[in-house]
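Asker: Pasting the sequence and the predicted coordinates here, then a few questions.
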Amino acid sequence: MDYNMKGKVAIITGGGKGGGIGYGLSTAFAKEGVNLVVTGRNVKKLTDAKEELERLYGVQVLAMQCDGGVEEQVAHVVEETVKTFGRIDFVINNAQNSASGVPLAEHTKEQFDQAVYSGLYATFFYMKHCYPELKKTKGSVVNFASGAGLFGKPGQSSYAAAKEGIRGMTRVAATEWGPDGINCNIICPLVMTDALAKWKEEYPAVYEQTIKGIPAGRFGDPELDIGRTAVFLCSEGAKYISGECITMQGGSGLRP
């Protein structure tokens, strides 16, 4: 399906190459002819993404190292994006860092801050600084939350707190920004990543048991499942969808 996005501009946080959701998102938007700004902390992952996406899909990619928890750095990314492309159409807040597997009672403030700053604050900063440009283009925001927050996964307290904050903030933005023509939505994914593939190799029995709990019988694909859904949510055909939380977990994330 052609979504008529050629020449539009998307900022994708955590969009570098490295076997995660971010590069799947970058690929899905690049295939639609969308010029990209990919951000993250790892310069090599960003430059590798820039080289491959430009070579394969003929789009222009601006790769920028950025700590999303630092407002000045985010403001600089937005400024450089406008300077380079003259517009911002889509903001995809994917990046997140957290101490996984640590029980709530054992969490340190530093670990809690890590999740909140890299996820909730970063999402807030990008939305805040991109808003004037999104208002001009009547653009779209896609933020990422998690089943960790929806279903209270053990060992994920700081991660879940950040993700639930993102969900709440996104719904408020959908209400406040709807009159400006900006739609804002949330995806809660269950995705096959390089890290998960390694876990599958090391613990095949546990993996098989996990798969039994997913009616679709597999984990999601970063590009074909998650990336394509994000593209749709940014398309003209989805402009009336706003404030929604889409649980993409192969039928295992059922909720009211």
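Answerer: In hand now; what should we look at?

Asker: Please count neighbours and contacts with C-alpha atoms only from this point.
Answerer: Noted.

Asker: who's in contact with Ala99?
Answerer: By C-alpha atoms under 8 Å, 6 or more residues apart in numbering, Ala99 lies in contact with 111-112, 114-115, 156, 158-159.

Asker: Let me know the closest of those residues to Tyr203.
Answerer: Relative to Tyr203, the closest of the contacts of Ala99 is Gln156; by C-alpha to C-alpha it sits at 20.5 Å.

Asker: isn't that closest one right next to Ser100, touching?
Answerer: Yes: contact criterion C-alpha atoms under 8 Å: Gln156 and Ser100 qualify, at 5.7 Å.

Asker: These two - which one has more neighbours?
Answerer: Gln156 (20 against 14; other C-alpha atoms under 10 Å).

Asker: most distant residue from the middle of this protein?
Answerer: Residue farthest from the centre of the chain, counting by C-alpha atoms, centre = their mean, is Ala205 at 29.9 Å.

Asker: For it, identify the helix or strand it belongs to.
Answerer: helix 204-212 (DSSP states H and E).

Asker: What is that helix packed up against?
Answerer: helix 194-202 (3 or more C-alpha pairs under 8 Å, 6 or more residues apart in numbering; DSSP states H and E).

Asker: ok so, going back, what sits in contact with each of Gln156 and Ser100?
Answerer: Here Gln156 and Ser100 share no contacting residue, scored by C-alpha under 8 Å, 6+ apart.

Asker: Now do the helices in the stretch 1-150 of the chain.
Answerer: For the stretch 1-150 of the chain, the helices defined by DSSP state H, counting those that start in this stretch cover 21-30, 43-57, 71-85, 109-115, 122-137, 147-150.

Asker: ok, and which of those helices has the densest surroundings?
Answerer: Per residue and on average, the most neighbours among the helices of the stretch 1-150 of the chain fall to helix 21-30, with a mean of 26 (mean count of other C-alpha atoms under 10 Å).

Asker: contact partners of that one?
Answerer: Contacts of helix 21-30 (C-alpha under 8 Å, 6+ apart): 10, 12-17, 36, 38, 49, 53, 57, 59, 94-95, 191, 193, 221-224, 226-228, 230-231.

Asker: Repeat the analysis, applying 6 Å as the threshold.
Answerer: For helix 21-30, contacts defined as C-alpha atoms under 6 Å, 6 or more residues apart in numbering pick out 14-17, 222-223, 227-228.

Asker: Second structure for comparison follows:
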Amino acid sequence: MSLPRTPSFRLGGKRALVTGASSGIGRAAAVALAEAGAEVTLVARSVQPLNALAEEMAAEGLTARTRPLDITDIAATEAAVEAEGPFDVLVNSAGLARHAPATETELADYDAVMAVNLRAAHFLTRAVAKGLMAAGKPGSLINISSQMGHVGGPNRSVYAASKHALEGMTKAMAIEWGPAGIRVNTLCPTFIRTPLGEQTLQNPQARDWVLSKIKLGRVGEVEDIMGGVVFLASGASALVTGTHLLIDGGWTAE
């Protein structure tokens, strides 16, 4: 009897689209996918950080191209995906947080968070899926959610609402597109040391609260999410869809 073989984590020949690629989790995800062999298209609003990342990656022998884009511009995003796709892998890492007590939520902040975290995510994921279906190709679509898509937290009613909604959206899309071989999942980090995460971690009281919740006793680094991204993007997760991968140090174990 022949031994079973571990499915490959390699992504050679795959094309990946990574939004929010100019910093933090998106930047790390782009590097991880490129290290696994994918050709990566880097998307963010700011041109200079994208070009700098592409140059750094090229110096390491990694393949990346840049595409400055504001994903809240739905028409422009759909046009770009249609023109430059199909993409075998999507990592939607663009995100926004504006924390405040629920009684003090500003309408403009609510709309801004939902525009990026939910509205843009929906239409971007849909655009990539439509390109795959038109080409008759399978794919892996990954939305960067959060542990706050599974729990709540002080001053996070809007952010948590956007991520809980993203989780539901992902499940529904997975059901619809499964027959086409398109997998849709979320990756849910705890607090990661990024420019976005530092909004909380710079506050000593908030940092103590975070550390009290993380059972492993430390905040995350971007490297902590890189293996999970490659797993969900690759054939190693071929039967994984409509679910979430929590990288939260045990926060949600309670």
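Answerer: Yep, it's here. Predicted model, so just to flag it, every value in this text is computed and none were measured.

Asker: Superposed, how do the two chains score by TM?
Answerer: The TM-score (TM-score structural alignment, normalised by the length of the second structure) is 0.87; 245 aligned residues with a C-alpha RMSD of 2.2 Å.

Asker: tell me which of the contacts of helix 21-30 of the first structure is nearest to Gly168 of the first structure?
Answerer: Gly168 of the first structure lies nearest to Gly14 out of those, by C-alpha to C-alpha, at 21.2 Å.

Asker: how about the closest one, what does it touch?
Answerer: Neighbouring residues of Gly14 of the first structure by C-alpha under 6 Å, 6+ apart: 22, 39-40, 94-95.

Asker: so the strand or helix carrying Cys188 of the first structure corresponds to what in the second structure?
Answerer: Per DSSP H and E: Cys188 of the first structure is located in strand 183-189. Taken onto the second structure by TM-score structural alignment, strand 183-189 of the first structure occupies residues 183-189 there.

Asker: so how far does that stretch sit from its counterpart in the first structure?
Answerer: Stretch 183-189 of the second structure, aligned to the first structure and superposed, deviates on average by 0.9 Å (mean C-alpha distance after the TM-score superposition for the first structure).

Asker: roughly how far out does that stretch sit from the chain middle?
Answerer: Averaging C-alpha positions (C-alpha atoms, centre = their mean, to the nearest Å) puts stretch 183-189 of the second structure 7 Å from its chain's average.

Asker: Using TSV, lay out the helices of the stretch 1-150 of the first structure together with distance to Ala216 of the first structure.
Answerer: Output for the helices of the stretch 1-150 of the first structure, formatted as TSV (distance: least, C-alpha to C-alpha, whole Å):
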stretch	distance to Ala216 of the first structure
helix 21-30	19
helix 43-57	30
helix 71-85	38
helix 109-115	30
helix 122-137	30
helix 147-150	16
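
Asker: for the strand holding Cys188 of the first structure, packing partners?
Answerer: Packed against strand 183-189 of the first structure by the contact rule (3 or more C-alpha pairs under 6 Å, 6 or more residues apart in numbering; DSSP states H and E) you find strand 140-144, strand 245-248.

Asker: Just name the most buried of the ones you listed.
Answerer: strand 140-144 (a mean of 26).

Asker: got a list of contacts for it?
Answerer: Contact with strand 140-144 of the first structure is made by 90-94, 182-188, 234, as judged by C-alpha under 6 Å, 6+ apart.

Asker: What range does that strand cover in the second structure?
Answerer: Taken onto the second structure by TM-score structural alignment, strand 140-144 of the first structure occupies residues 140-144 there.

Asker: ok, longest helix in the first structure?
Answerer: Across the first structure, the longest stretch assigned as helix under DSSP state H is helix 157-177.

Asker: Okay, buried residues for that helix please.
Answerer: In terms of neighbour count (16 or more other C-alpha atoms under 10 Å), helix 157-177 of the first structure has its buried residues at 157-167, 169-171, 173-174, 177.

Asker: if we can go back for a sec, how close does the residue farthest from the centre of the first structure get to Lys212 of the first structure?
Answerer: According to C-alpha to C-alpha, to the nearest Å, Ala205 of the first structure and Lys212 of the first structure sit 11 Å apart.

Asker: can you pull the contacts of the closest residue to Leu62 of the first structure other than its chain neighbours?
Answerer: With C-alpha to C-alpha, 6 or more residues apart in numbering as the criterion, Leu62 of the first structure has its nearest non-adjacent residue at 4.7 Å, and that residue is Val37. For Val37 of the first structure, the contacting residues are 11, 61-63, by C-alpha under 6 Å, 6+ apart.

Asker: End to end on stretch 60-73 of the second structure, go ahead and measure it.
Answerer: Using C-alpha to C-alpha, the end-to-end distance of stretch 60-73 of the second structure comes out at 32 Å.

Asker: Not counting its own residues, what contacts it?
Answerer: By C-alpha under 6 Å, 6+ apart, the residues outside stretch 60-73 of the second structure that reach it are 34, 39-45, 47, 54, 77, 120.

Asker: Can you add distance to Val240 of the second structure and give the residues you listed back as JSON lines?
Answerer: Below are the contacts of stretch 60-73 of the second structure laid out as JSON lines (distance: C-alpha to C-alpha, whole Å):
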{"residue": "Ala34", "distance to Val240 of the second structure": "21"}
{"residue": "Glu39", "distance to Val240 of the second structure": "23"}
{"residue": "Val40", "distance to Val240 of the second structure": "22"}
{"residue": "Thr41", "distance to Val240 of the second structure": "24"}
{"residue": "Leu42", "distance to Val240 of the second structure": "25"}
{"residue": "Val43", "distance to Val240 of the second structure": "26"}
{"residue": "Ala44", "distance to Val240 of the second structure": "28"}
{"residue": "Arg45", "distance to Val240 of the second structure": "31"}
{"residue": "Val47", "distance to Val240 of the second structure": "34"}
{"residue": "Ala54", "distance to Val240 of the second structure": "30"}
{"residue": "Thr77", "distance to Val240 of the second structure": "27"}
{"residue": "Ala120", "distance to Val240 of the second structure": "24"}
